[in-house]
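Engineer: Structure, please.
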Amino acid sequence: MTRLALSALLATLALIGVATPASAHTDLLSSDPANGASVPQRPTRLTLTFTEPVPAESATVTLTGPDGAAWPTGEITADGATLTVPLAGSASPAGPYTVSWTVESLDGDFVDGTFAFTLTAPATQQPPVATTPAPPPAVTSADAAPTTTSPSAGSTATLDAPPTTGTSAPAATSGDGDDGGVPLWVWILVVAVLSVIGIAVGVGLNRRAKRGAEPAE
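Structural biologist: The predicted model follows:
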């Protein structure tokens, strides 16, 4: 009886040992990006490696962004125990991302799980288009104001140009004695007096000459 009981116990343990690996479910072995990693730019694909081969046609992988929306993914492909999921789209905001996966184990059971990574840099934005400022209006010679240089400060000041008219002011003419000068009649009187004096002197000298020329008696 003792031998039979011992043999039955060993057989039971053997069966348990054989059945345990067969009933083990598929586990996620590694991923790219790795769980908890921080990446500076948006990855172009997700790579999930499991402990045993998994079929691609029954696998599902979703990526959830910081805003809670699911980001588009491409067709899943399998290479043994590795699943590759291309990521569609071009703009991704910075923040935490969560990857949820579901795969079918060799025993037919479905296993699921999650892992997360953080995008540290925001999506690249297009630089603003540079606009060329309009050139200032041209200044014509009629609009330009004359400038003058101050001798003391050495700076140039702009003077307001006086308005010009089509006619010019007439030149001032001198009147007869109204401008403060010597009247014309005074000059005429002086010339007349000088003429009379000259004539009188000439007559006097002529008489003296005649007297000196007469013979004495």
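Engineer: When you work out contacts or count neighbours from here on, use the C-alpha atoms and nothing else.
Structural biologist: Noted.
Engineer: Now name the helix or strand holding I197.
Structural biologist: For I197, the host element (DSSP states H and E) is helix 184-213.
Engineer: Helices of the protein, residue ranges please.
Structural biologist: Counting by DSSP state H, the chain has helices at residues 2-23, 184-213.
Engineer: got TSV for the ones you listed, with mean neighbour count and distance to Q41 too?
Structural biologist: Below are these laid out as TSV (neighbours: other Cα atoms under 10 Å; distance: least, Cα to Cα, whole Å):
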stretch	mean neighbour count	distance to Q41
helix 2-23	11	40
helix 184-213	11	107
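Engineer: For the ones you listed, give me CSV that also has distance to E52.
Structural biologist: CSV is the format used below for these (distance: least, Cα to Cα, whole Å):
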stretch, distance to E52
helix 2-23, 12
helix 184-213, 137
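Engineer: Out of those helices, which gets nearest to G113?
Structural biologist: helix 2-23 (18.2 Å; Cα to Cα).
Engineer: by contact count, what packs against that closest one?
Structural biologist: The contact analysis (3 or more Cα pairs under 8 Å, 6 or more residues apart in numbering; DSSP states H and E) places helix 2-23 against no helix or strand.
Engineer: Give me the residues contacting it.
Structural biologist: Identification of contacts with helix 2-23 by Cα atoms under 8 Å, 6 or more residues apart in numbering yields D107.
Engineer: I have a second one here; can you model it like the first so I can compare?
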Amino acid sequence: MPTRPARLPAVLLALLALLAVVLAAPPAQAHTVLQGTDPAAGSTVPFVPETVTLTFNEPVLAVGTQIMVHTADDTMVNVGPPVLVGNTVSQAVTGELPAGQYTVLYRVTSADGHPVEGEFEFTAADATSYGVATPAPTTSPSPTVSPTTPMTPSPTPTTPPTTEGPTAGISATTLVGGVAVLVVAAGVVAWLLLRRRPAQ
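Structural biologist: Here you go, the predicted model:
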């Protein structure tokens, strides 16, 4: 009675061919996956932290990476570009941050160039603020009383004596008296000379 040919070698050949196809196929690339957030998704925190941080399973590229934080009334409170450190991406917030629900929208670029995006929410129990100037108290300054400075009398200017030529300082009476004395003396001398002349 003839026997059927053994099929075992054919099955082995088929399995080897399938294995070769699987090994020759390129390995599938895993995309970036969000592993955790701070604040945690769905959590309630005392107030909004200064930065919202996302942690991924691998570093992401800065190109195309963006994080937006919105209040319950859809006011955007994120400020500046996101900061990438290792597997984390942090986004600063600013302004008046009321209590309530916040929505975080993110879009990052994985190492293989594929964009990864998503969103999560958290709730702040109390309000806070960052980067808001606090007005200084409007108190009127006390008037400054300066010490009284004694008044120093101004010196009286002295007028120098006026000189009016060579006869300055000689009064008119003295001058007239001197002339009269000279006239009288001249008359006396003339009279004595006339008395001594001999008679002719």
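Engineer: about what we covered before: tell me the residues of the second structure aligned with the helix holding I197 of the first structure.
Structural biologist: Helix 184-213 of the first structure corresponds to no residues in the second structure, going by TM-score structural alignment.
Engineer: repeat for stretch 99-107 of the first structure
Structural biologist: Alignment of stretch 99-107 of the first structure against the second structure: residues 104-112, by TM-score structural alignment.
Engineer: Need the nearest residue in space to T114 of the first structure, chain neighbours excluded.
Structural biologist: Using Cα to Cα, 6 or more residues apart in numbering and skipping the chain neighbours, the partner closest in space to T114 of the first structure is S100 (4.5 Å).
Engineer: Check T158 of the first structure too.
Structural biologist: Excluding the flanking residues, the one nearest T158 of the first structure by Cα to Cα, 6+ apart is T147, at 4.5 Å.
Engineer: Show me which residues of the match of stretch 99-107 of the first structure are buried.
Structural biologist: For stretch 104-112 of the second structure, the neighbour count (16 or more other Cα atoms under 10 Å) marks V104, Y106, V108, T109, S110 as buried.
Engineer: nearest to T65 of the second structure, of those residues?
Structural biologist: Nearest member of those to T65 of the second structure, counting by Cα to Cα, is V108, at 4.1 Å.
Engineer: Is the closest one in contact with G64, as I believe?
Structural biologist: Yes. In this structure, V108 of the second structure is within contact of G64 by Cα atoms under 8 Å, at 6.2 Å.
Engineer: I'd like the distance from R107 of the second structure to A180 of the second structure, if you could.
Structural biologist: From R107 of the second structure across to A180 of the second structure, the span is 130 Å (Cα to Cα, to the nearest Å).
Engineer: which residues touch the alignment partner in the second structure of H25 of the first structure?
Structural biologist: Under the alignment (TM-score structural alignment), H25 of the first structure maps onto H31 of the second structure. Neighbour list for H31 of the second structure: S110, D112, H114, V116 [criterion: Cα under 8 Å, 6+ apart].
Engineer: so what's the second one up against?
Structural biologist: Think D112 of the second structure. H31.
Engineer: Let me see the contact set for the residue mapped onto T123 of the second structure from the first structure.
Structural biologist: Here T123 of the second structure is matched to T118 in the first structure, going by TM-score structural alignment. Residues in contact with T118 of the first structure, defined by Cα under 8 Å, 6+ apart, are G36, A37, S38, V39, A94, G95, P96, Y97.
Engineer: so how far is P86 of the first structure from the fifth one?
Structural biologist: In other words, A94 of the first structure. In terms of Cα to Cα, A94 of the first structure sits 19 Å off from P86 of the first structure.
Engineer: So those two - more neighbours on which side?
Structural biologist: Using other Cα atoms under 10 Å, the more surrounded residue of A94 of the first structure and P86 is A94, with 18 against 15.
Engineer: now that one, nearest residue through space, not along the chain?
Structural biologist: Using Cα to Cα, 6+ apart, the closest residue to A94 of the first structure is P122 (4.5 Å).
Engineer: you'd agree the one you found is up against S92?
Structural biologist: Yes. Shown here, P122 of the first structure and S92 form a contact pair, counting by Cα under 8 Å, at 6.6 Å.
Engineer: out of the two, which sits in the more crowded spot?
Structural biologist: Neighbour count, other Cα under 10 Å: between P122 of the first structure and S92, S92 has more, with 17 against 14.
Engineer: Cool, thanks, signing off.
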